[in-house]
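*Asks:* got a structure for you, letters missing:
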């Protein structure tokens, strides 16, 4: 970015008129250090930059707002709810989508396809010796944990992570299937269900090449587990008072509790490695990042189907340039205008 300077300011000449303004001077441009951003930033790079500082916090606030919609009470009804929460929803959408709204060519379909391929490649790349965080999700994930070093830091991180259990506790006792039962057994049963879900996840993520010599039998067992899970869920819905909103609420509770367990495992990494569960923790973390990335990427991809969205974004980002008749296409193509001295 360049700032307009007068030669009077630079060299001390140029006569001021009666009003104290410079009437004769030559305009120059001095560098301010702020670039005129016309380069498209890839989706994966934006995700790495804002994931832990903005995206995670935005999803946490969004989950709280969803719970407030489902179980909260406002005296004025829907109108009061909208007036109370609209600023919070605006904050959530700003944290999630501002890096992509203000990203040049962020809604062009070709760029979206390239960004998706790049993001999937980064997410699934295992890394290795000399690999960097911008090439491998695993390396980046390990680097994000580097700040947890001292015992004091681990204790504070543990205390902060436990706040999600309050979220789970509140949802469990609001389920229709539990009725008005507030006994401790309901909460214990929720943890049993979580352990079963973790065991099922482990069963589907174990590689038969590493843990056995009978991959066909192992795949068959996975199929049996999947069918049993679906049948059991259907029977549970039919034989109990479990409702569809309950299933959605249980999913939210599992997501929050799983994030708690993941955060605690990262905090006490040494102990998790001792019991041999670090590989599973890493895969769960990969699933969380994949899920958060998809929730952000899908709306951006859907909007990119409409050509006028990309045109509107270009007009929005480069409005001053358009008003002066500047050809943005030349800048995006990397061409430089001829400068006349």
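*Replies:* It's in. The model shown is predicted, which means the values in this text are computed figures rather than measured ones.

*Asks:* make it CA atoms for all contacts and neighbour counts henceforth
*Replies:* Fine.

*Asks:* buried residues of the helix or strand where residue 280 lies, list them for me.
*Replies:* In the assignment (DSSP states H and E), residue 280 maps to helix 278-304. Buried residues in helix 278-304, counted by 16 or more other Cα atoms under 10 Å: 278, 280-282, 284-286, 288-289, 292-293, 296-297, 300-301, 303-304.

*Asks:* pretty sure residue 29 is in a strand, no?
*Replies:* Yes: judged by DSSP: H, G, I helix; E, B strand; the rest coil, residue 29 forms part of a strand.

*Asks:* ok, it to residue 9 distance?
*Replies:* Distance, residue 29 to residue 9, by Cα to Cα, to the nearest Å: 11 Å.

*Asks:* adding another structure so you can compare the two:
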């Protein structure tokens, strides 16, 4: 499927050559006479046909041609070695597969293939991306289903059934055995078999162990999120575009702000959502509290969350050096504080980046916007469920209890609106007045919350639960506001939506930065990361370069 196939793919390519094979990558040889006499291979669309080369394979197959695989020579293909460059490449390919899914070529081939050829067709084109998206969606469905069971009290009523208590042991055994396969052993099996055929099964087993020690599972789990996000967003909104990735040997320290801009919406937001789901499920769930079943059920999801949140920093050279951490924090605060303007790039201002992240919503259809809004409503489940579990509810199921909880959200929006007005009037010329205004608003908000804390007899657990309940609600309001931006911009609420987005990005950035800052205190963490990412010769050269460079910035090599 790609030029310069490696050992791992050689067996698969030879097998697929006599069934169905589509060339994805730069074509090596075209039969010019065959294609010219059958309409050529040019396409009129630059978005649907983003992955232009594979459509030549589609056309050849539909016109009763074939794509063969000849092993004349085998060389290694130069590719990017930086985390961000690899993610950009994966995003580009995922976008291309999303557009392929929407194309008429896939439809025509799917209607004409027999069952066995359809299996190979699924494997060689959009099947892997579709199955990856279904895998991630299954995690969401499972956790939100569990959230509903816990918050509605249905789980508790089920556990009180004596028949369930007697039959819980077989369920534990079944889930325990299933969790072993959830670690990805079935996905690893094809790689072990192919390497075993090439070099022997002892070598294949050794390579598998080395890959795990090099945190390959963390890397590929993170790339699973990249594929799912861009593939799903392309299917929903379209808008695929070419992403330059480069071909050079690039190993450099990416700033925290760069990583946040690149992975915020694709990984960090989703990872924190799953994290809150797991915490709420652990806090309110009763089913697995006294058994090890909770660990078996959620271990793979915890691993997914950790990979999506921290993989960009684990594979970022010099990420845990103290000076680099200080510089990253300074750069992050400067980027968050700068106001956007006409012609300002995304790496200079948070506002410019935030507006650019919504570009796909401006070019999509009404049906996609409606679906985006409906999907955003899932965040209201947190607030609705947690409000009725607080002491303030007094076990009341009245809808007024839920309605009163929205007063808190309206108060937050009013405060954000006042901050936005203050930023416009005092932010440039009267910095002192602006800071005094923010301080007074903060003290007023804390005072109101303290009165509610005393009057309603709230406990610390109630406050923590309220935060878990209202944070997703604010994010729901933010997503709906972004989807309805053309309408909201005609009112005075757009500045409040922007300030709400800035507040959430500040919170997410702080949550992600705290573990990095803590680990940067310990010098051995940075040394361990260098040995993990690079071989011994490169690690030694990196240390020598630091000594020779002195005070110069030595975190970048190209």
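*Replies:* Done, it's in. Here the structure is a predicted model, which means the values were calculated and not measured.

*Asks:* burial count for the aligned residue in structure 2 for residue 83 of structure 1?
*Replies:* In structure 2, the residue paired with residue 83 of structure 1 is residue 296, using TM-score structural alignment. Using other Cα atoms under 10 Å, residue 296 of structure 2 has 19 neighbouring residues.

*Asks:* kindly report the same for residue 31 of structure 1.
*Replies:* 11.

*Asks:* measure it to residue 76 of structure 1 for me?
*Replies:* 55 Å.

*Asks:* also residue 271 of structure 1?
*Replies:* From residue 271 of structure 1 to residue 76 of structure 1 the distance is 51 Å (Cα to Cα).

*Asks:* neighbour count for those two, which is higher?
*Replies:* Using other Cα under 10 Å, the more surrounded residue of residue 271 of structure 1 and residue 76 is residue 271, with 13 against 8.

*Asks:* my read is the more buried one is in a strand, agree?
*Replies:* No: when classified by three-state DSSP, residue 271 of structure 1 is found to be helix rather than part of a strand.

*Asks:* quick one on the thing from earlier: isn't the match of residue 83 of structure 1 right up against residue 174?
*Replies:* No: using Cα atoms under 8 Å, residue 296 of structure 2 makes no contact with residue 174, being 10.1 Å away.

*Asks:* strands along the stretch 101-250 of structure 2, start to end?
*Replies:* Counting by DSSP state E, counting those that start in this stretch, the stretch 101-250 of structure 2 forms no strands at all.

*Asks:* let me see the contact set for residue 263 of structure 2.
*Replies:* With Cα atoms under 8 Å, 6 or more residues apart in numbering as the criterion, no residue contacts residue 263 of structure 2.

*Asks:* if you could redo that for residue 406 of structure 2, that was the one I meant.
*Replies:* Contacts for residue 406 of structure 2 (Cα under 8 Å, 6+ apart) come out as none.

*Asks:* aligned partner of it in structure 1?
*Replies:* In structure 1, residue 406 of structure 2 lands on residue 191 (TM-score structural alignment).

*Asks:* tell me roughly how far the helix or strand containing its match lies from structure 2 on average.
*Replies:* Under the criterion of DSSP H and E, residue 191 of structure 1 resides in helix 184-205. Superposed on structure 2, helix 184-205 of structure 1 shows a mean distance of 1.9 Å to its aligned residues (mean Cα distance after the TM-score superposition for structure 1).
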